[in-house]
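Enquirer: okay, structure incoming, though there's no sequence with it:
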């Protein structure tokens, strides 16, 4: 019995060609594809740690300035007391009342310490101001109240470099991209509330996200914040409009009726 002839059409030939192509692709050794970098929950926790450290440093600087000011006032009071004591000595003629050498040495030493602390705090303030030149030039008096809620992106990245034990440059670049997305007006500073809100949202979900997904999430959060602010403004306007258009009192109504006459 003769074997049945198999008809090989164009689709079959295409299938064979695809199989051959697939075989050749597998035969050729390809370099390993690098794993796609994503920001994990641990990365977000590191950003939060850096924020907390910077906030603590700012608070510590404020406390140091307050304590230094208190010390200055106490030294000024002491000097005033010494001057008054000298006046009493001159007026009474009692020469046995005088400031001890130990007190004078302590006074001079404390003054030198105050001077060095003043210089250190001034230097820290100058460094902070130099990083906020652009922010200061773009904001008016109305923006002064929001400065405490802003943080320089460079400050945050430097803090992260200090606290991260094993961080790749790629991850820091991704974090920089994240912060740049949060930097709406491109002034080099971001709102701490924005960063914490993103970290809280992603941390609750406990997922890894790509930079593109991160950008979408940030944009959605910012839009949500804008809508909430707009709704609050509309509610405030409606409330002020309702209070401004109150119905007349009974006394005002009687007066209006009297003015109309019979």
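Expert: The structure has been received and is ready for your questions. Since the model is a prediction, treat every value here as computed from it, not as a measurement.
Enquirer: use CA for all of it now, contacts and neighbours both
Expert: Will do.
Enquirer: helix or strand right after the helix or strand harbouring residue 52?
Expert: Per DSSP states H and E, residue 52 falls inside helix 41-92. Moving toward the C-terminus from helix 41-92, the next helix or strand (DSSP H and E) is helix 101-130.
Enquirer: centre of the chain to the next helix-or-strand element following that next one, how far?
Expert: Per DSSP H and E, the first helix or strand lying C-terminal to helix 101-130 is helix 133-138. For helix 133-138, the distance from its own C-alpha centre to the chain's C-alpha centre is 16 Å (CA atoms, centre = their mean, to the nearest Å).
Enquirer: helix 133-138: which residues count as buried?
Expert: For helix 133-138, the neighbour count (16 or more other CA atoms under 10 Å) marks 135, 136 as buried.
Enquirer: that older thread, the helix holding residue 52 - contacts with which helices or strands?
Expert: When contacts are defined as 3 or more CA pairs under 8 Å, 6 or more residues apart in numbering; DSSP states H and E, helix 41-92 sits against helix 101-130, helix 153-163, helix 192-205.
Enquirer: buried sites along the helix or strand following the shortest one?
Expert: As assigned by DSSP H and E, the chain's next helix or strand after helix 153-163 is helix 169-182. For helix 169-182, burial by neighbour count (16+ other CA under 10 Å) applies to 172, 174, 175, 176, 177, 178, 179, 180, 181, 182.
Enquirer: wait, which of those is closest to residue 12?
Expert: Nearest to residue 12 among these, counting by CA to CA, is residue 174 at 47.7 Å.
Enquirer: quick check: closest non-adjacent residue to that closest one.
Expert: residue 211 (6.6 Å; CA to CA, 6 or more residues apart in numbering).
Enquirer: give me the distance between that neighbour and residue 218.
Expert: 10 Å (CA to CA, to the nearest Å).
Enquirer: residues contacting residue 217?
Expert: Applying CA atoms under 8 Å, 6 or more residues apart in numbering to residue 217 gives the contacts residue 198.
Enquirer: put this next to the first one:
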């Protein structure tokens, strides 16, 4: 291992080794990364079917967020993600929880805020902002209605708290969904400091633990990192791109959003330990 790589490990692993906001991918030979799904369960089923015959023992998997929102089959999407995870983890040599990682995307971040709406400064404004950006599909999937939320807001914070409590109860009514939701990571990186995986963006001027909402909303920062790099990582990978331009590779960055949930394909890319593409699937 080079001195530069060792320095990155010293910088990254020590502060975050016990920080559950981040996943550390250990001793990786190959890593499959899966782009934003947005409730498109048919494409996810097709991708998993192909992936079952393509992944090799010991491959790692990083789903890059946005499982919820927009698409017509959000509950079924979560069920399929859980099904595939069970199949993979039932086979050796998978033993570590971070062999399969789910990052939190924009949709999951909005859903988290939806479930805490009573703590928002302006409940009505924030609710409308989230609904306009795809959260209405997730709300409907779990049996919620925007009209009920607006009525609760008119009654006061106690009523809003009861409404979000009903949503949480609905989530718990679907086996594994609450655990899935609470297990999201903000970002993932390899233990040699080579590869960093984010959902939608980052702020190149800030360290990982200072990003706050940058992982979901700072897409421009990810574009800037294509030229300047970030904290010594040799490759930055994201799964959401508002332009949905598909697999776009630069020297440092790799964006793979094909537009699943919006009529486009669902992409998965397999990277070697250095970040080079060694296989890919579009479903």
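Expert: Looks like it arrived, so ask away. Since we're looking at a predicted model, the values are computed, not measured.
Enquirer: TM value for the aligned chains?
Expert: Superposed pair, TM-score by TM-score structural alignment, normalised by the length of the first structure: 0.23. Supporting alignment: 95 aligned residues with a CA RMSD of 5.5 Å.
Enquirer: Serialize the helices and strands packed on helix 41-92 of the first structure to a markdown table and add fields for mean neighbour count.
Expert: Below are these laid out as a markdown table (neighbours: other CA atoms under 10 Å):
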| stretch | mean neighbour count |
| --- | --- |
| helix 101-130 | 13 |
| helix 153-163 | 17 |
| helix 192-205 | 15 |
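Enquirer: now these in a markdown table, with distance to residue 254 of the first structure?
Expert: Formatted as a markdown table, these follow (distance: least, CA to CA, whole Å):
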| stretch | distance to residue 254 of the first structure |
| --- | --- |
| helix 101-130 | 64 |
| helix 153-163 | 65 |
| helix 192-205 | 55 |
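Enquirer: quick check: residue 16 of the first structure vs residue 27 of the first structure, distance?
Expert: 16 Å.
Enquirer: those two: who's more crowded?
Expert: residue 16 (12 against 9; other CA atoms under 10 Å).
Enquirer: confirm the more buried one sits in a helix?
Expert: Yes - using DSSP: H, G, I helix; E, B strand; the rest coil, the assignment for residue 16 of the first structure is a helix.
Enquirer: returning to that earlier point: what is the neighbour count of the residue nearest to residue 174 of the first structure?
Expert: 17.
Enquirer: how long is stretch 168-187 of the second structure end to end?
Expert: End to end - CA to CA - stretch 168-187 of the second structure spans 25 Å.
Enquirer: and residue 271 of the second structure, how far is that from residue 62 of the second structure?
Expert: With CA to CA as the criterion, residue 271 of the second structure and residue 62 of the second structure are 11 Å apart.
Enquirer: more crowded one of the two?
Expert: More crowded of residue 271 of the second structure and residue 62, by other CA under 10 Å: residue 62, with 26 against 21.
Enquirer: list the residues that contact residue 71 of the first structure.
Expert: residue 114.
Enquirer: which non-adjacent residue is nearest residue 282 of the second structure?
Expert: residue 267 (4.5 Å).
Enquirer: no wait, residue 110 of the second structure
Expert: residue 130 (6.3 Å).
Enquirer: the one you found: neighbour count?
Expert: Counted with other CA under 10 Å, residue 130 of the second structure comes out at 18.
Enquirer: where's it, which helix or strand?
Expert: Going by DSSP H and E, residue 130 of the second structure is part of helix 123-130.
Enquirer: which strands and helices sit next to that helix?
Expert: Short answer (3+ CA pairs under 8 Å, 6+ apart): helix 123-130 of the second structure packs on helix 106-114, helix 146-155.
Enquirer: okay, the ones you listed, which one's buried deepest?
Expert: Among these, the stretch with the highest mean neighbour count (mean count of other CA atoms under 10 Å) is helix 106-114, at a mean of 21.
Enquirer: which elements pack onto it?
Expert: Packed next to helix 106-114 of the second structure, using 3+ CA pairs under 8 Å, 6+ apart, are helix 123-130, helix 214-217.
Enquirer: quick one: buried residues of the first one?
Expert: By neighbour count with 16+ other CA under 10 Å, helix 123-130 of the second structure contains the buried residues 123, 126, 127, 130.
Enquirer: list the contacts of the last one.
Expert: Contacts were defined as CA under 8 Å, 6+ apart; by that measure residue 130 of the second structure touches 110, 114, 136.
Enquirer: TSV for the helices and strands packed on helix 106-114 of the second structure, including distance to residue 235 of the second structure?
Expert: Shown next, in TSV, are those (distance: least, CA to CA, whole Å):
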stretch	distance to residue 235 of the second structure
helix 123-130	31
helix 214-217	16
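Enquirer: let me know which of the ones you listed is the nearest to residue 12 of the second structure.
Expert: Here helix 214-217 is closest among those (CA to CA), at 16.6 Å.
Enquirer: after that closest one, next one along is what?
Expert: Assigned by DSSP H and E, the successor of helix 214-217 of the second structure is helix 219-228.
Enquirer: buried set for that next one?
Expert: So helix 219-228 of the second structure, judged by 16+ other CA under 10 Å, has buried residues 219, 221, 222, 223, 224, 225, 226.
Enquirer: which of the helices and strands packed on helix 106-114 of the second structure sits closest to residue 187 of the second structure?
Expert: helix 214-217 (7.6 Å).
Enquirer: mind listing what's buried in the closest one?
Expert: Those buried within helix 214-217 of the second structure under the rule 16+ other CA under 10 Å are 214, 215, 216, 217.
Enquirer: which strands and helices sit next to it?
Expert: helix 106-114.
Enquirer: overlap in contacts, residue 271 and residue 62 of the second structure.
Expert: In contact with both residue 271 of the second structure and residue 62: 31, 32, 33, using CA under 8 Å, 6+ apart.
Enquirer: could you dump those into JSON lines with secondary structure added?
Expert: Formatted as JSON lines, those follow (three-state DSSP):
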{"residue": "31", "secondary structure": "strand"}
{"residue": "32", "secondary structure": "strand"}
{"residue": "33", "secondary structure": "strand"}
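Enquirer: I appreciate the help and will end here.
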